[in-house]
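> this one's structure only:
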């Protein structure tokens, strides 16, 4: 992957540990003040091809070894290249916040896949000197739980997705992101975060960016991964450690855009990473009630568990 030289007419952001030069505002990302700083990634509008030579694809996407062309019908077209560049073209009278949501989400996620980062659909907070991840499907409460923990005094590491790299010893590290949380209106109200509410994530949605009280800016070793599950008659509440096989499958199943993982033939990459995370960090299930008034109980469970596994001192 090549570095992109700085250009003065763009803004600079930090996203998933990368410096990004963009020709539009990216609400929720960490703004950098040095507009001349060399960028790892550029995001800019421009002409896009209708087809990629030699590509495979589906109804709204095409892919080669170095490029990924995708259309979000009625909103945006994006060309992601070499893990370093995102070109886009708006469709019709698309609201800019709708376009940015897909650029910083799906588009940047594809770019991180091109860089062969392990990318999990997760939110994360800092516990001691480690990153703790919360995985789950949409609606599992990842951002809400992270928001409650941030309110309780923990630094935000990332929201929505987490980029992980694994060193030569097999130890996983989470790239700092520190983006604003993305929370629905009812979560903002119940967590008393109205004064930190910022721009809407998308037009016509009651979901907003929320400024965290504190966010980490340094890479952190991965401390634990929790798979969120709703308490039901067949699922007892609490924290449990699955087998290595089940834990590995859980991590793989929470890849960000798993269809892209398959299309890019990265299954082995994710299998090896999942096994490494199981061995060096720890994968757990967190089965909990979903009501807002039960969040303090869930945080008590987590803090007790963090003391048990050494992420928090007994005095913390």
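Structure received. No experiment lies behind these values; they were computed from the predicted model shown.
> Please count neighbours and contacts with C-alpha atoms only from this point.
OK.
> Please identify which helix or strand holds residue 146.
According to DSSP states H and E, residue 146 maps onto helix 142-151.
> Which secondary structure elements does that helix sit against?
strand 118-127, strand 130-135, strand 181-184, helix 295-308 (3 or more CA pairs under 8 Å, 6 or more residues apart in numbering; DSSP states H and E).
> Let me see the ranges of the helices in the stretch 101-250 of the chain.
Assigned by DSSP state H, counting those that start in this stretch, the stretch 101-250 of the chain shows helices spanning 108-114, 142-151, 185-190, 244-253.
> Same list, the ones you listed, but as a markdown table with mean neighbour count and distance to residue 27 please.
Shown next, in a markdown table, are the helices of the stretch 101-250 of the chain (neighbours: other CA atoms under 10 Å; distance: least, CA to CA, whole Å):
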| stretch | mean neighbour count | distance to residue 27 |
| --- | --- | --- |
| helix 108-114 | 23 | 14 |
| helix 142-151 | 23 | 17 |
| helix 185-190 | 16 | 17 |
| helix 244-253 | 19 | 29 |
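> before we go on, here's another structure to hold up against the first:
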């Protein structure tokens, strides 16, 4: 008689399922193990970018703050927040400090870490706010504190759609026409700017712990198509002798330079290694849209008149296309 031995089944431990959240931002489909409160959840198919939680070894080249680019991608270290590994243009691994708040992690995840993703993917992120006027986009470029968000908020109060706040991602169609994709659906405004608008900061989330800057939610545009860009305005200040705002064209290499210096996290570009691609995109953008300066007095008393003048001239330009 032959006896058959029945082997005990191999037990494979089942790891608990990790909850994932799906979003669309900057024209990219994102799947994240971290809930991103600034974004609106959206059903997607295969993601372009995945965000997961993991352990990232310390690297002396980026302690306590900096970016290091190695074989496995870029490691971004933010003091008192954590480390982010950006693997090419498809993945971000987050290793947050135990003591940091989720708000600060999200701030740098959607800001500096995502900027590296955009550069890896050869997109052109501008340090700019973009709004839609009569089916075209205009964007306001400038350094932090130049009034980009305050100006965008003024347009929003008059019914114009905000496409992006602080970071405007530009892409081109096969014909070389430039388009702006929807960004993060919020406006970051300082407390005094909220007060000018008659909005209390009560109930609003701080943009960063310890700052008097707050996130004002706006309707999500993730489901909207990119908008063709008509003009880029470089925000500046007039001297004390000039009361009225001045709008002037920026031409040739000066226009290319204005786009280049207002590229979001432009310091990453030489490290990631696409400087040639970046300057080609700056040249292409300068050729297909108008670049202008918008200099004003930065006086709250004249802000309404200055913004109205910008709106009037921008609509006139678009109507003549």
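That came through, no problem. Owing to the predicted nature of the structure, the values given are computational and were not obtained by experimental measurement.
> sorry, back to before: would you reformat the helices of the stretch 101-250 of the first structure as a markdown table and include distance to residue 213 of the first structure?
Shown next, in a markdown table, are the helices of the stretch 101-250 of the first structure (distance: least, CA to CA, whole Å):
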| stretch | distance to residue 213 of the first structure |
| --- | --- |
| helix 108-114 | 25 |
| helix 142-151 | 7 |
| helix 185-190 | 14 |
| helix 244-253 | 29 |
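> so which of the ones you listed gets nearest residue 311 of the first structure?
Within those, the stretch nearest residue 311 of the first structure is helix 142-151; the backing value is 14.9 Å (CA to CA).
> Tally up the residues packed near the aligned partner of residue 88 of the second structure in the first structure, please.
By TM-score structural alignment, residue 88 of the second structure lines up with residue 82 in the first structure. Each residue near residue 82 of the first structure was counted by other CA atoms under 10 Å, and the total is 17.
> Residue 82 of the first structure and residue 14 of the first structure: what is the separation?
19 Å (CA to CA, to the nearest Å).
> ok, now residue 142 of the first structure?
Residue 142 of the first structure is 22 Å from residue 14 of the first structure, by CA to CA.
> same check, this time on residue 148 of the first structure
Residue 148 of the first structure is 24 Å from residue 14 of the first structure, by CA to CA.
> One more: residue 198 of the first structure?
From residue 198 of the first structure over to residue 14 of the first structure (counting by CA to CA), the distance is 18 Å.
> quick one, which of the helices and strands packed on helix 142-151 of the first structure is nearest to residue 260 of the first structure?
Short answer: strand 118-127, nearest of these by CA to CA, at 10.8 Å.
> Mean distance between the closest one and the second structure after superposition?
Compared with the second structure after fitting, strand 118-127 of the first structure deviates on average by 0.8 Å (mean CA distance after the TM-score superposition for the first structure).
> Can you tell me what residue 248 of the second structure aligns to in the first structure?
By TM-score structural alignment, residue 248 of the second structure lines up with residue 240.
> And for residue 190 of the second structure?
Per TM-score structural alignment, residue 190 of the second structure is aligned with residue 184.
> ok, residue 45 of the second structure - contacts?
If you count contacts by CA atoms under 8 Å, 6 or more residues apart in numbering, residue 45 of the second structure has none.
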